[in-house]
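S.K.: compute the structure for the input listed below.
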Amino acid sequence: MPAPAFPDHTLESAPDAARRSMEAVVNKQGHLPAAVSRLATSPQLLDGFLKISAIFESTTLDPLSREVLIMTIATRNDCHVCVAMHTAKLTALGADADLIAALRTEAPLPTERPEAVRQFTLAVIATAGAVDDAALRDFLAHGYTPQNALEVVLGIGAYTMSTLANRMTGAPVDPQLAEFAPAPM
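M.R.: Predicted coordinates for the structure are as follows:
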């Protein structure tokens, strides 16, 4: 049950400034995710997240690398909604089940290139962006570019925003994603 401060808005009950963003999500996904209905309490946060996540999706990082980054943030920040959503995305991308399982448990990944982006993401967070030369060299040695390094920062920003907001609002996993939800603790 959401805290009264974070109701499950509908298109009719949401603040006017949130409705266009909500409608765009419904048109894209075919339903209104609970996380979006709660984030609508702040139209600016909802709009900002949707815009920054769309920008992140347009980066030169390949789709698997983007999802590895997102899952790294989601598990680190214990966002069950994001873990479910991005497990579904990884599954749709055809990601290996062992890779998905490792991401969900914050374990080292079974392949080097995805592990390099996971490690670099964690290094950027741990150092507040002041990664040492060795961390950057290792990331670049796996076929990533200096542009990709900065795109990692963009992804961290976008998905830190959503994971913290989803946790604050107590957003539940939607029924469409139930099969991908983390096991309750």
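S.K.: drop to CA atoms for contacts and neighbour counts, all remaining ones
M.R.: Fine.
S.K.: next, the buried residues of the helix of greatest length in the chain.
M.R.: If each helix of the chain is counted by residues according to DSSP state H, the longest one is helix 146-169. Going by neighbour count (16 or more other Cα atoms under 10 Å), the buried part of helix 146-169 is 148-149, 151-163, 165-167, 169.
S.K.: next one: stretch 114-131
M.R.: In stretch 114-131, counting by 16+ other Cα under 10 Å, buried: Pro114, Glu115, Ala116, Val117, Arg118, Gln119, Phe120, Thr121, Leu122, Ala123, Val124, Val131.
S.K.: what comes into contact with it?
M.R.: 64-65, 68-69, 72, 108-109, 135-136, 138-139, 142, 152-153, 156 (Cα atoms under 8 Å, 6 or more residues apart in numbering).
S.K.: one more sequence to fold, the one below, so I can look at both together:
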Amino acid sequence: MPEFTYHTKQSAPADSQDWLPDGFIPNLHAVMAESPQLLAGYKSIWELLSKSSLSPLHQQVVMMTANFENNCHYCVPWHSYLMAQEKMPENIINALRDNTPTDDKQIEALRTLTRALLDNRGHAGDKATQNFLDAGFTNQNLLDVVLALAVKLMSNYTNAITHTTLDELPKKDWDWSKPVNV
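M.R.: This next block holds a predicted model:
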């Protein structure tokens, strides 16, 4: 298995340096810096997602669903931490971490659609798509789910390949491993 460098701003390739902050660098970004194009693409798409038609909570539902399905040991804790920092409902955070249903019809429609997209390689099916739209989402929201999944493909796959070490910040309260019977 190849070993990956956790780059600092100084050790990163020149084309990655502008994409890294001067202070704290999450380990995912430090590893991604090995490929300036991956780091730039990831950070650019993350920024675009933040401006999408999906609310911050809905963005997190998509991302956490992907994190769970992709068994991302790194992203589930980080997104749990981010959701808690944004004062998102704890019952939603825990349901997404455990892959259990929520009592919110709209969030469930979003979670179900996201799982269908992941499980069927983009072919969610008419029923999941219609259920999503019937829950109050729009066609633009539907396409922005694809944008959120693009962000997760980059981070989840990078973490799977590199076995990225979880940073201490989310690890303290949010360490995670996929439940055995799921």
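S.K.: TM-score for this pair?
M.R.: The TM-score (TM-score structural alignment, normalised by the length of structure 2) is 0.90; 178 aligned residues with a Cα RMSD of 1.7 Å.
S.K.: greatest separation within the buried residues of stretch 114-131 of structure 1: which pair is it?
M.R.: Pro114 and Val131 (18.1 Å; Cα to Cα).
S.K.: re the thing from before, buried ones among the contacts of stretch 114-131 of structure 1?
M.R.: Judged by 16+ other Cα under 10 Å, buried ones among those: Leu64, Ser65, Val68, Leu69, Thr72, Leu109, Ala135, Leu136, Phe139, Val152, Val153, Ile156.
S.K.: map the second one onto structure 2.
M.R.: This means Ser65 of structure 1. In structure 2, the residue paired with Ser65 of structure 1 is His58, using TM-score structural alignment.
S.K.: give me the distance from the helix or strand hosting its match to the chain's centre.
M.R.: Using DSSP states H and E, His58 of structure 2 sits within helix 56-69. Chain-centre distance of helix 56-69 of structure 2: 6 Å, with Cα atoms, centre = their mean, to the nearest Å.
S.K.: hmm, back to that, same list (the buried ones among the contacts of stretch 114-131 of structure 1) but as JSON lines, adding distance to Ala35 of structure 1.
M.R.: Output for those, formatted as JSON lines (distance: Cα to Cα, whole Å):
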{"residue": "Leu64", "distance to Ala35 of structure 1": "23"}
{"residue": "Ser65", "distance to Ala35 of structure 1": "24"}
{"residue": "Val68", "distance to Ala35 of structure 1": "21"}
{"residue": "Leu69", "distance to Ala35 of structure 1": "20"}
{"residue": "Thr72", "distance to Ala35 of structure 1": "19"}
{"residue": "Leu109", "distance to Ala35 of structure 1": "28"}
{"residue": "Ala135", "distance to Ala35 of structure 1": "34"}
{"residue": "Leu136", "distance to Ala35 of structure 1": "34"}
{"residue": "Phe139", "distance to Ala35 of structure 1": "33"}
{"residue": "Val152", "distance to Ala35 of structure 1": "23"}
{"residue": "Val153", "distance to Ala35 of structure 1": "23"}
{"residue": "Ile156", "distance to Ala35 of structure 1": "19"}
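S.K.: quick one: which of these is nearest to Val173 of structure 1?
M.R.: Thr72 (18.3 Å).
S.K.: I figured the closest one hits Thr105, correct?
M.R.: No: contact criterion Cα atoms under 8 Å: Thr72 of structure 1 and Thr105 do not qualify, at 9.6 Å.
S.K.: tell me how many other residues crowd Gln60 of structure 2.
M.R.: When counting by other Cα atoms under 10 Å, one arrives at 21 neighbours for Gln60 of structure 2.
S.K.: what does Ala101 of structure 1 give?
M.R.: Neighbour tally, Ala101 of structure 1, other Cα under 10 Å: 13.
S.K.: that one -> structure 2?
M.R.: So, by TM-score structural alignment, Ala101 of structure 1 is matched to Asn94.
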